[in-house]
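> Provide a 3D model corresponding to the input given below.
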Amino acid sequence: MNFWHPDLPSDMSEEEVDKFVNDYKSVSEFASTPVPPSMLVYVDDSGDGGFKFDSGSSSHLIMAAVVFKDLDQMSALKAAFERCRAATGHKAEFKFAKTKDRVKDSFFAEIEPVEFKARVIVINKNLIWARKYRQNASMLKNLAIHQLLDHGFGHIRDAKVFLDGQDTKAFGIPDSHYVMNSVKPGAIREVKFADSKSTIGVQLADMVAGAVNWRVRTHKHQVPKYFEILFPRMIQPEGTLWHFK
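Below is the predicted model:
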């Protein structure tokens, strides 16, 4: 056999060489196999970055990240979505602001057994006075994403992060490198801009953000029931509910 390796003794038999070659190939293939990320993180928001409160701007901006440390739980989430659709007849994307209350009731009941944590930042815009944020809605959303991902306190690490690709302009994010370079080293392995219509994790983040927004908003009547269902997932240290000031 015409095979040479610096660790291969010159007096090996043909059978020994064959075994060495097969072992070498197995190790090489194993080394080249992509290692999955340690966790999956899906991010979306509720509310807006505007400050025209007399013209319909929301009182709060909510940015939510749902964190899956067990990657197999995505299958459980998919099954929960399917059960909710079967029970309610809901066919569209799950977006909190556009989903009927009876569908919300079913949705939050069905996801109860799914294992994930929620890290949420709440920004009361009435407390934000910096001109750069009040004059640029995307800068405020950018700030919220940066603060949420950069303050993981070790609970977001080696993560693959999914952001709604339709919102990147609204978030003021030019590309994935911008996000990765704005957080602590080791927190994020990869950033992907996803289509929320086909990415159930982003839809879950939207539903979580919307539930928190309904609880804290002051420009409309507060509805706390969905927030109360989700709150145990926000308990520190793996979860968080951060009222940013």
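
> hey, let's count contacts and neighbours off CA atoms from now on
OK.

> what's near enough to touch His221?
By C-alpha atoms under 8 Å, 6 or more residues apart in numbering, the residues touching His221 are Trp214.

> that one and Asn213, how far apart?
Counting by C-alpha to C-alpha, to the nearest Å, the gap from His221 to Asn213 is 11 Å.

> my read is Arg119 is in a strand, agree?
Yes - membership of Arg119 in a strand is supported by DSSP: H, G, I helix; E, B strand; the rest coil.

> list the residues that contact it.
By C-alpha under 8 Å, 6+ apart, Arg119 lies in contact with Ala64, Ala65, Val66, Val67, Leu148, Met234, Glu238, Gly239, Thr240, Leu241.

> can you list the neighbours in contact with the helix or strand harbouring Asn213?
According to DSSP states H and E, Asn213 maps onto helix 200-216. The contact list for helix 200-216 (C-alpha under 8 Å, 6+ apart) reads 41-47, 60-66, 74, 77-78, 93-97, 118, 120, 162-164, 196-197, 221-227, 230.

> now the residues you listed: which count as buried?
Those of these that meet the buried threshold are 41-47, 60-66, 74, 77, 94-96, 118, 120, 162-164, 196, 226-227, 230, by 16 or more other C-alpha atoms under 10 Å.

> right, and the helix or strand after the lengthiest helix in the chain?
Longest helix in the chain by number of residues (criterion: DSSP state H): helix 14-32. Sequence-wise, the next helix or strand downstream of helix 14-32 (DSSP H and E) is strand 39-47.

> for the comparison step, fold the sequence that follows:
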Amino acid sequence: MLVFIDESGDPGFKVSKGSSPAFVVAMVVFRDPAESVRALKAIDEVAKKHGVKPEFKFSKSRPEVRDAFFEAVQSFDFCVRAIVVRKEVIQSGHLRSNKEAFYSFFVKSMLKFDNGLLKGASVVIDGSGERIFKQELAAYLRRHTEKGAIKKVRFSDSRNDRLVQMADMCTGAIARSFRDNRGDARRWHQMLGKKIEDIWDFK
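As a prediction, the model looks like this:
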């Protein structure tokens, strides 16, 4: 089982100074690793056709590229689970003041409350952040999830990993669906359709 994780938004709380009002983290899960290879090849084809360099990022993609991306991956066997955090509901001073704790807590929460989905999963997370934080996060996730749920955790640079890019695109689609001020708010969420198994609106 392969799991790819990325986030949309940031863990900051200075919304009036540019921080995002919400934070979304999502995971794309392939129960069969061979299916992930097929999806990767399809994503490569879309990249070539639309001249996407160096990577797919939802926030920087044109609508027609987003359409092509989600059309290309629709036929593959994967699922998506996500957690949406509206920052105004967070009362914890620790989470509000410590960005790494905030990020770790919500990634852990998504993985822990997985409805029994994860079994021996190899988890791949977009590789931003300092080396020490990565090590601490990997240990934290293993410690706070069900025994046997996570086999290993590694970090990968999204520029060189199409499936981390897939996680970015799916996370972005879900985040966009929570923005009522956009006419296309649910367009790509709907393209994912039943691939989305759960969205936890954290309260």
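
> about what we covered before: okay, the helix holding Asn213 of the first structure sits on what stretch of the second structure?
Mapping helix 200-216 of the first structure onto the second structure (TM-score structural alignment) gives residues 162-178.

> how far off centre is that stretch?
Distance of stretch 162-178 of the second structure from its chain centroid, counting by C-alpha atoms, centre = their mean, to the nearest Å, is 6 Å.

> for stretch 190-204 of the first structure, same thing?
So, by C-alpha atoms, centre = their mean, the centroid of stretch 190-204 of the first structure is 8 Å from its chain's centroid.

> and stretch 206-219 of the first structure, by the same measure?
The answer for stretch 206-219 of the first structure is 17 Å, by C-alpha atoms, centre = their mean.

> now stretch 40-54 of the first structure
15 Å.

> can you give me the buried ones in the match of helix 200-216 of the first structure?
The neighbour-count check on stretch 162-178 of the second structure (16+ other C-alpha under 10 Å) flags 162-178 as buried.

> now the aligned residue in the second structure for Gln73 of the first structure: how far from Ser109 of the second structure?
Mapped onto the second structure by TM-score structural alignment, Gln73 of the first structure lines up with Glu35. Using C-alpha to C-alpha, Glu35 of the second structure is found at 26 Å from Ser109 of the second structure.

> ok, now His144 of the second structure?
Taking C-alpha to C-alpha, one finds His144 of the second structure at 9 Å from Ser109 of the second structure.

> okay, the two: which has more neighbours?
The neighbour comparison of His144 of the second structure against Ser109 (other C-alpha atoms under 10 Å) goes to Ser109, with 16 against 13.

> before we move on, what SS does that one have?
helix.

> and the helices in the first structure?
For the first structure, helices defined by DSSP H occupy the ranges 14-32, 73-88, 101-110, 131-134, 137-150, 168-171, 176-180, 200-216, 225-230.

> reformat these as a markdown table; add distance to Lys125 of the first structure.
Formatted as a markdown table, these follow (distance: least, C-alpha to C-alpha, whole Å):
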| stretch | distance to Lys125 of the first structure |
| --- | --- |
| helix 14-32 | 48 |
| helix 73-88 | 32 |
| helix 101-110 | 26 |
| helix 131-134 | 9 |
| helix 137-150 | 9 |
| helix 168-171 | 16 |
| helix 176-180 | 23 |
| helix 200-216 | 12 |
| helix 225-230 | 20 |
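
> need the winner for burial among those helices.
helix 200-216 (a mean of 25; mean count of other C-alpha atoms under 10 Å).

> just the angle between it and helix 101-110, please?
110 degrees (axes from the mean of the first three to the mean of the last three C-alpha atoms, to 10 degrees).

> how big's the offset between helix 200-216 of the first structure and the second structure?
In the superposition against the second structure, helix 200-216 of the first structure averages 0.9 Å from its aligned positions (mean C-alpha distance after the TM-score superposition for the first structure).
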